[in-house]
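Predicted structure and sequence below. I'll ask about it afterward.
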Amino acid sequence: MDIIELQVSEEQKNERIDKFLSTYNGEWSRSQVQIWIKEGSVKVNDNPVKTNYKCQPQDRIVVVIPDPEPLDVVAEQMNLDIYYEDQDVLVVNKPKGMVVHPAPGHMSGTLVNGLMAHCQDLSGINGVLRPGIVHRIDKDTSGLLMVAKNDMAHESLVDQLVNKTVTRRYKAIVHGSIQHDHGTINAPIGRDKVDRQSMTVTNVSSKEAVTHFNVIERYDNFTFVECQLETGRTHQIRVHMKYIGYPLVGDPKYGPKKTLPINGQALHAGILGFEHPRTKEYLEFEAPLPLEFQQVLEQIKNNH
């Protein structure tokens, strides 16, 4: 445990305390500082404050930096499909069937377990069970994910997600023949009040959700589409496509029971683009459709 004492100067008057502290030490991210403040590890003139406290000249600030929380997630050697990596970010192509981070019932075999064996420098903003994880895709969805290797990168990538500047394009096969070449689904998503494990379009305790789609090819009873996320809600594409009457092929939660022979939903996060947190260069990556997805698509074409 480290204890650091600071004093506010006249020039720093009215600066938010979380900004003041993150500026003081470039190694402290603003998110991390906010956590310390909420935990009571930051005091001003011997009193706890809120994250929006405005510093005043001669304020005496004491920061108690707790010892790092031991990471109780086991590193596991895996053959990860890394598309890009540098000191700040990593882009990985997650296979279908892999859970992104540990949770009750899935404490091993997750992407995080593999990432921890691959590299030790992952951001800690999301805690010990989700180091480096900026966004997620479902277990049975394959495709590209960006991973933060430090808190600076994590904050930048999260800001880009919030500002809707990250490119996330998915390929999907849905039931039914969509007659419109393209469209936008703007419908809020929240927890299903009956089935708490499912999401649904609702105005109750919901969040804005926007999905754009383009038809790639139509078949007798199926459509091959590309969906672009503007927001990133849990199960968003799966819920939205069901909402407009075209549920995903193979989706065990939101689709019909009788479907094509595929393990889980036919959904692939194929294109991912973002601004590099340090260089500010726009990077974009594309992962091809996995074999199982291609085989189902070929079967549909042959039947058509």
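Cool, got the structure. Residues are numbered from 1 along each chain as shown.

all contacts plus neighbour counts: C-alpha atoms, from now on.
Will do.

mind listing what the residue nearest in space to the middle of the chain touches?
Nearest to the geometric centre of the chain sits residue 135, at 0.8 Å (Cα atoms, centre = their mean). By Cα atoms under 8 Å, 6 or more residues apart in numbering, the contact list for residue 135 reads 145, 146.

May I ask which helix or strand encompasses it?
For residue 135, there is no enclosing helix or strand under DSSP states H and E.

My reading is that residue 154 is in a helix; is that accurate?
Yes - according to DSSP: H, G, I helix; E, B strand; the rest coil, residue 154 belongs to a helix.

Now do the contacts for it.
Residue 154 touches 123, 125, 132, 134, 147, 148, counting by Cα under 8 Å, 6+ apart.

mind putting these in TSV, distance to residue 95, neighbour count and secondary structure included?
Output for the contacts of residue 154, formatted as TSV (distance: Cα to Cα, whole Å; neighbours: other Cα atoms under 10 Å; DSSP: H, G, I helix; E, B strand; the rest coil):
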residue	distance to residue 95	neighbour count	secondary structure
123	22	24	coil
125	25	22	coil
132	18	28	coil
134	18	20	coil
147	15	25	strand
148	19	29	strand
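
Of those residues, which is the nearest to residue 98?
residue 147 (15.6 Å; Cα to Cα).

Around residue 258, count how many other residues there are.
9 (other Cα atoms under 10 Å).

what do you get for the one 5 residues further on?
With neighbours defined by other Cα under 10 Å, the count for residue 263 comes to 15.

right, and it touches residue 250 too?
Yes - counting by Cα atoms under 8 Å, residue 263 touches residue 250, with 6.5 Å between them.

here comes the other one, which I'd like you to weigh against the first:
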Amino acid sequence: MARRIAGSSRSRAGSRLASSPASPLAPKEITPRLHVVAPWGARMRLDAYLSQYVGEHSRSEWRRLLDAGSVMLNGQMTKPATRLSAGDRLALLPIAPHAVLEPDPTIPVDVLYEDEVLVVINKPTGLVVHPAPGHENGTLVHGLLARFPELRDPSGQMRPGIVHRLDKDTSGLMIVAKTTEAVGTLQRQMQQGRIRKRYRLLVAGTIEEEQGIIDVPIGRDRFNRQRMAVRPDGRPARTEFRVLDRLPGYTYVDAGLPTGRTHQLRVHFTHIGHPVAGDQTYGRRRGPAGLRRQFVHSRELTLTPPKSGKERTFAVELPTDLASVLLTLQAERGVAGRRASL
């Protein structure tokens, strides 16, 4: 038996297009800030002069910006150790926040696939994807910049190469693009539904149907801006799911996302009365024994790499922490079954 839960949305195709983020390929007018080297700056190293007299960044940060081409000397790219002369003209290009991030090689980056313009990674749980208030350091972006220095695009944003995002406590497959053009191509694939994502979840309670569709719009919660909620005026959101296993107090589910709204799976399953196990924001705070985070895993990803043009599917199994929770629940079911048969 299949289940379908639908809702209304006032959104129209035109309004969705109007509110969509601009394509990374759209031309941007970049106006540099000009600075003339003062007489007392003569014979100083460029990086030392910038940190002492221009300020805004540390000397090491200015070195990284010079390497990224964000500072021009007399119309030319140059090196941090270049000695200045009075009257030299510096052009300081607008600097994206991520351009001064310190690459961190200690952040794990588990690469499953890589070509000239694309990387598919397996993100561990507990890792924030990009810097945000409260998480300025130790993010996946810091690790990516150490592993792939070419991601340092000074005209971009604080999430270089990130095509889509996973929550901190969600593990599994993610796409990272190495070039601005690849970001644009992959985002268009996503908007056209050509990138298919499947997740594994454990949700509270027993879902009686074998499969179902949750088709209700999602928007920002009116009372808590940190949360999302089902709203009639929200953006269209559709989740397709099938039941994999029924366990004591829980249901193990495979879910696909034709759309990709923030917290979509967590909001949708809470909406139908089956919140994700271990979800501290939308669900019951207590999960099954041994579960230390929300049970959401990005299991499978199908996309067309821009370089080859041939569709590929990637898959990664449940990490040990989630697999052990399933095994424990399956063992409990076995004990209960044996008791019932006595």
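Structure received. These numbers come from a predicted model, not from an experiment.

Give me the TM-score for these two chains.
After superposition, the two chains reach a TM-score (TM-score structural alignment, normalised by the length of structure 1) of 0.78; 250 aligned residues with a Cα RMSD of 2.1 Å.

Tabulate the contacts of residue 154 of structure 1 (JSON lines), appending distance to residue 21 of structure 1.
Listed next are the contacts of residue 154 of structure 1 as JSON lines, based on distance: Cα to Cα, whole Å:
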{"residue": "123", "distance to residue 21 of structure 1": "18"}
{"residue": "125", "distance to residue 21 of structure 1": "16"}
{"residue": "132", "distance to residue 21 of structure 1": "22"}
{"residue": "134", "distance to residue 21 of structure 1": "23"}
{"residue": "147", "distance to residue 21 of structure 1": "25"}
{"residue": "148", "distance to residue 21 of structure 1": "22"}
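
Which two of these have the greatest separation?
125 and 147 (11.9 Å).

anything in contact with each of those two?
With Cα under 8 Å, 6+ apart as the test, residue 125 of structure 1 and residue 147 both reach 132, 154.

Counterpart of the residue nearest to the centre of structure 1 over in structure 2?
Counting by TM-score structural alignment, residue 135 of structure 1 lines up with residue 164 in structure 2.

I'd like to know how far its match sits from residue 129 of structure 2.
Using Cα to Cα, to the nearest Å, one gets 10 Å for the distance from residue 164 of structure 2 to residue 129 of structure 2.

Now do the strands in the stretch 201-342 of structure 2.
Applying DSSP state E, counting those that start in this stretch to the stretch 201-342 of structure 2 gives strands spanning 211-215, 218-220, 228-230, 238-247, 250-256, 296-303, 312-315.

what residues are up against residue 248 of structure 2?
Here residue 248 of structure 2 is in contact with 329, 332, 333 (criterion: Cα under 8 Å, 6+ apart).

ok, the residues you listed in structure 1, which still hold?
When you map those onto structure 1 and apply both residues aligned by TM-score structural alignment, their matches' Cα atoms under 8 Å, the shared contacts are residue 333.

which residue packs closest to residue 31 of structure 1, ignoring adjacent ones?
Nearest-residue entry for residue 31 of structure 1: residue 125, 6.9 Å, with adjacent residues in sequence omitted and distances by Cα to Cα, 6 or more residues apart in numbering.

Which single helix of structure 2 contains the most residues?
helix 320-341 (DSSP state H).

Could you list every helix and strand in contact with it?
strand 238-247 (3 or more Cα pairs under 8 Å, 6 or more residues apart in numbering; DSSP states H and E).

tell me the angle the strand it packs on makes with helix 320-341.
With axes from the mean of the first three to the mean of the last three Cα atoms, to 10 degrees applied, the angle from strand 238-247 of structure 2 to helix 320-341 works out at 50 degrees.

Strand 238-247 of structure 2 maps to which residues in structure 1?
So strand 238-247 of structure 2 sits over residues 210-219 in structure 1, by TM-score structural alignment.
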